[in-house]
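J.: with the sequence up front, the predicted model follows.
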Amino acid sequence: MSQATDVAAEDRGQIESVSGPVVTAVDLDARMNDVVYVGDEGLMGEVIEIEGNVTTVQVYEETSGVGPGEPVVNTGEPLTVDLGPGMLDSIYDGVQRPLDVLEDKMGSPFLDRGVDAPGIDMEQTWEFKPAVEEGDTVEPSEIVGEVPETQTIDHKVMVPPDYEGGEVVAVESGEFTVEETVVELDNGEEIQMHQEWPVREARPVKEKQTPTEPLISGQRILDGLFPLAKGGTAAIPGPFGSGKTVTQQSLAKFADADIVVYIGCGERGNEMTEVIDDFPELPDPQTGNPLMERTTLIANTSNMPVAARESCVYTGITIGEFYRDMGYDVALMADSTSRWAEAMREISSRLEEMPGEEGYPAYLAARLSQFYERAGYFENINGSEGSISVIGAVSPPGGDFSEPVTQNTLRIVKTFWALDADLAERRHFPAINWDESYSLYKDQLDEWFEENVSEDWPERRQWAVDVLDEESELQEIVQLVGEDALPDDQRLTLEIARYIREGWLQQNAFIEVDQYCPPEKTFQMLGAIRKFDDEAFEALEAGVPIDEITSIDAAPKLNRIATTPDDEVEEHVEELKDDIETQLRELY
């Protein structure tokens, strides 16, 4: 049955031409961004251009077999998502159709066209616990009750932000479906657990604040050198095989966010299959429960229709904003924004728009800005505080960071984690290049690290940066004349930099104790290397040959601190520092 059958005749048009995912229709009364159903099969699409009597639609499904003369039906509504309990532990396509529901409808994992399903189960009942009483006055976005959505997350039921609010005249507790009224106001407004919201419109907030708390990732190079704030933006650019997806999956698993939204935007099907298979099996390091209990996955692989790829990032960030309004910290991973930009480029070329650099549309920078600007640390309308941290992977062709998507992303985000193919080839993971990466959040996060880890955090981090910078300069000389031609103090600097790189910056995801490194351990590990630096240079000044300094028994243990259990690392590091001091001072 076509979606068009229950729509008035005056809301109909007909197809004039079809060009891939772009369909032009005539005689269709529509507005920009209206959702329409195209053809006899009722394929879902969105109005993207109106010129006179001709309306251009991008279709979210494969258009083969669709021809001129077939109907186009306007719903009169923009593309929206269903918001309510049941979104966690769900896997959606780019327009929030639940893949498991579509598979049940089809009886096959290969989906037919024209099949639709709501984003949340409208028939499932949830236990609603009111947070208001009759006679209370409620405002837009105010929390009126809770639902235990998963074992770890309580879903806050809110007054929709576009309601007026008013006095509560009736409130119910018990088991309800998401479409049943749980709170009724004196002005006739009825509040359900289900809301709808247009994906291209940011949900309203009271104030955007400066973030001052880090999103702890458990990755030493990120937390130690290039931290990301809760509510911050980050880009992970890198060539094929350098570890973008693995880095994002590690962040999804270990970052101290309450909610994770993972958007697979145009990635290879085998990678997305791996994510879909693995995530339900992963234990949540924070609770021990399945990680999916606080995760929403949006799977839009490279063989899916290009228009749905363009919309999937908006679907994901709207879901994230809904949980932010409840007062949660949300981490959103977009893998990758390059595929999203390529979808925009394809649609733009079919619209015959004037191309910009490398064929991308002229509004590429504006679209990227609109997406990343929806991140932030916010004071919500209901008085709670929540954040959305957006981490976008970028896949520059050939690893060329000068291409338009990477460059435009760089102008927007404040954290840049540059992946390096050479490091990946040397099996140095995470393969993040410390010379090219940066974080503009360091200064505003230092106070948190000083209060919660150590007041020496900024100074110790800067020391590590200085050593790595000096090593980079010395490596140019080494390539010309060899390391043996350097003076002893510079050779010692290279040795200490090697311990920073191999013992501190490298992390082994296959060793359970090293998958996640708390900030305290990150600080203590660097402290042990710093102790070796101090004692080694004192020994060198006392006339001890460099070969004797670097061959002490304690030195190789610097590379093995990472495998020490977190609760034993402080004692282990103190013992190692004592050994370093004793063994080096015995030499002079």
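T.: Yep, that arrived. Values in this document were obtained by computation on a predicted structure and should not be read as measured data.
J.: alpha carbons only for contacts and neighbour counts from here, please
T.: Fine.
J.: nearest residue to the middle of this protein?
T.: Nearest to the mean C-alpha position of the chain, by Cα atoms, centre = their mean, lies residue 333 at 1.8 Å.
J.: element containing that residue, please.
T.: Assigned by DSSP states H and E, residue 333 belongs to strand 329-335.
J.: pull out the buried positions in the helix or strand that that strand is followed by.
T.: Next helix or strand after strand 329-335 toward the C-terminus (DSSP H and E): helix 337-350. Neighbour-count burial for helix 337-350 flags 337, 338, 339, 340, 341, 342, 343, 344, 345, 346, 347, 348 (criterion: 16 or more other Cα atoms under 10 Å).
J.: output the contacting helices and strands for helix 337-350.
T.: Contact partners of helix 337-350 among helices and strands, from 3 or more Cα pairs under 8 Å, 6 or more residues apart in numbering; DSSP states H and E: strand 259-267, helix 306-325, strand 385-394, helix 404-410.
J.: and the buried residues of helix 337-350, which two are the farthest apart?
T.: Largest separation among the buried residues of helix 337-350 by Cα to Cα: 337 and 348, giving 16.3 Å.
J.: ok, second structure coming up, stack it against the first:
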Amino acid sequence: MSKGTIKKVAGPLVIAEGMRDANMFDVVRVSSQRLIGEIIEMHGDQASVQVYEETSGLGPGEPVESTGAPLSVELGPGLIGSIFDGIQRPLEEIMKVSGNNLQRGVEIPALDHKKKWHFTPLKKAGDSVTGGDIIGTVQETPIVVHKILVPHGLMGTIRSIKEGDYNIDETVAVVDTPNGSSQDLTLLQRWPVRVGRPYKQKLSPDMPLVTGQRVIDTLFPIAKGGVAAVPGPFGSGKTVVQHQLAKWAEADIVVYIGCGERGNEMTDVLNEFPELKDPKTGFSLMERTVLIANTSDMPVAAREASIYTGITIAEYFRDMGYSVALMADSTSRWAEALREMSGRLEEMPGEEGYPAYLGSRLAQFYERAGRVVTIGSEGREGALSVIGAVSPPGGDISEPVSQATLRIVKVFWSLDSDLAYKRHFPAVNWLTSYSLYVDTMEKWFNEHVDAHWMDLRARLMRLLQEEAELNEIVQLVGMDALSAPDRLKLEASRSIREDFLHQDAFHEVDTYTPLQKQFTMMQLVLDYYDKAVEALDQGASIEDLVKLPVREQIGRFKYVQEKNIQAEYEAVLKALSKQIDELLQKEDF
């Protein structure tokens, strides 16, 4: 164990000398208050330590002691429903000890080491096991079964395993290894946060993460195990979009990282998540959620570690075979922490003062997502999907963090403040957003929803793009200059925007739309357009076609319950045909 002394203090950065035996990324304890820090640079016997707690009052000559281990998280029963800070300190437990304000030097284990969990073995004595195998389960919450995994790198034969109530430090099984030694297995594992957990194989992103949000699932879908960015200015609805994804996305586990967000926003999340009802199970959403809260007034260095803490916990649940959705809100604040630490290290700045390695650090984070075959003899399939919010200053996505993120992610949901001011939510701009997963998932949509899914989607996108072009003409010369077919295109596009893309997060039916209903809604909007085009060719007036009463029914179709979809669709279609026929008869007459 390396021991040194403080030479210099610069905000959260402490320079310690006499640390020749320490290693990069070792966790250290600084001063007699035992503040937690991490070595991020070595020069001879001098170590640069980023301290994850407030450093005011520290001075030269105080002791610095290396623990000899990298920054790691505790993985085991007790993660679900917990609220941690950026370095996995349990905030609720700290509050019991130190009150509402985070005090320095508080040492509390991340998980409760005294609580007993009922362990049910799935293996028996004599069974061969290897790293990643499931030896048993713990019912962690009413809806999450925590699978106890053999640690990575261990293989052998189970000598003993027993059912019962244990805390996370007690031995539940003993494994005899090939070299003649034995290893005790507990419910607890530790894993360094900056190292991705291993897997056997990464699978192609060819199936969607269904979210029930129409603008996402239909126009800009994200793959299961995919990565997406949600950039948007203040007030454009980033947090509500992430809440909707946390609540409705086809994920077994949700990990939400509040990284450098305002304290009041994070308070809203912490208050709302326990009250959000999980639509799949009826329990609180917290029964399958891990929250990591690192607000903007917390020490800046811990913010840099928070996204690694979160993604390591997410990978752990992925290794159990679960589908995990990770929300990082926001990576811009994380990048600002990176910039501040880089400046204190006196590194050469890159664009806008961000470090030159900003792009590679972002890539290291996002590349840990994916749909994988896990290690171990069973070879389970698990998925980790990452959705990162980006908060560009002034909504300008030409700044470095947004641009570096766009080079990595394959889905870009561009939130637009103009749409938000018009009360159009989700405020995803359909002209500037994109998804590069569409082509790889075409086969899945055509097989699992309908063979015409991609054709209808393409027609919707074409109409929306033509609307943008026509709007430019309208602004120059007015609506009267447009031909009747062009006016009809504008009306069909308005129907797409208002009846299909606009979705009410707080309406009990409209908040979630299954894929089959999304397809039926696309059909309805395009049925109206196709029949109206035919009627126009046969002499119907554009004014009459715009004012058809059936359009009100098409607009209200989003509020139809799932069990009534087909019957209501046929009724609307019948009414549409009847009203257009009556219109044509009137014209003939």
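T.: Noted; the coordinates are in hand. All values reported here derive from a predicted model rather than from experimental measurement.
J.: superpose the two chains and report the TM-score.
T.: Remark: TM-score between the superposed chains equals 0.97 [TM-score structural alignment, normalised by the length of structure 1]; 577 aligned residues with a Cα RMSD of 0.9 Å.
J.: returning to what we had before: and the helices and strands packed on helix 337-350 of structure 1 as CSV, adding mean neighbour count and distance to residue 503 of structure 1?
T.: CSV is the format used below for these (neighbours: other Cα atoms under 10 Å; distance: least, Cα to Cα, whole Å):
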stretch, mean neighbour count, distance to residue 503 of structure 1
strand 259-267, 27, 30
helix 306-325, 26, 36
strand 385-394, 26, 26
helix 404-410, 20, 30
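J.: and residue 432 of structure 1, which of these is closest to it?
T.: In terms of Cα to Cα, the element of these nearest to residue 432 of structure 1 is strand 385-394, at 12.8 Å.
J.: what range in structure 2 does that closest one sit on?
T.: The aligned range for strand 385-394 of structure 1 in structure 2 is 381-390, by TM-score structural alignment.
J.: and what of stretch 267-282 of structure 1?
T.: Using TM-score structural alignment, stretch 267-282 of structure 1 lines up with residues 261-276 of structure 2.
J.: contacts only, for the aligned partner of residue 465 of structure 1 in structure 2.
T.: Per TM-score structural alignment, the equivalent position to residue 465 of structure 1 in structure 2 is residue 461. Residue 461 of structure 2 is in contact with residue 219, counting by Cα atoms under 8 Å, 6 or more residues apart in numbering.
J.: my read is residue 461 of structure 2 is in a helix, agree?
T.: Yes: counting by DSSP: H, G, I helix; E, B strand; the rest coil, residue 461 of structure 2 falls inside a helix.
J.: so how far is residue 588 of structure 2 from it?
T.: 35 Å (Cα to Cα, to the nearest Å).
J.: now residue 238 of structure 2
T.: Separation of residue 238 of structure 2 from residue 588 of structure 2 (Cα to Cα) stands at 52 Å.
J.: same check, this time on residue 220 of structure 2
T.: 44 Å.
J.: now do the same for residue 123 of structure 2: its match in structure 1.
T.: Matched by TM-score structural alignment, residue 123 of structure 2 corresponds to residue 132 in structure 1.
J.: would a markdown table of the helices and strands packed on helix 337-350 of structure 1 with distance to residue 88 of structure 1 be doable?
T.: Compiled in a markdown table, those are given as follows (distance: least, Cα to Cα, whole Å):
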| stretch | distance to residue 88 of structure 1 |
| --- | --- |
| strand 259-267 | 9 |
| helix 306-325 | 10 |
| strand 385-394 | 16 |
| helix 404-410 | 29 |
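J.: among these, which is nearest residue 290 of structure 1?
T.: Comparison of these against residue 290 of structure 1 by Cα to Cα identifies strand 259-267 as nearest, at 12.6 Å.
J.: can you spell out which helices and strands pack onto that closest one?
T.: If contacts are counted by 3+ Cα pairs under 8 Å, 6+ apart, strand 259-267 of structure 1 sits against strand 295-301, helix 306-325, strand 329-335, helix 337-350.
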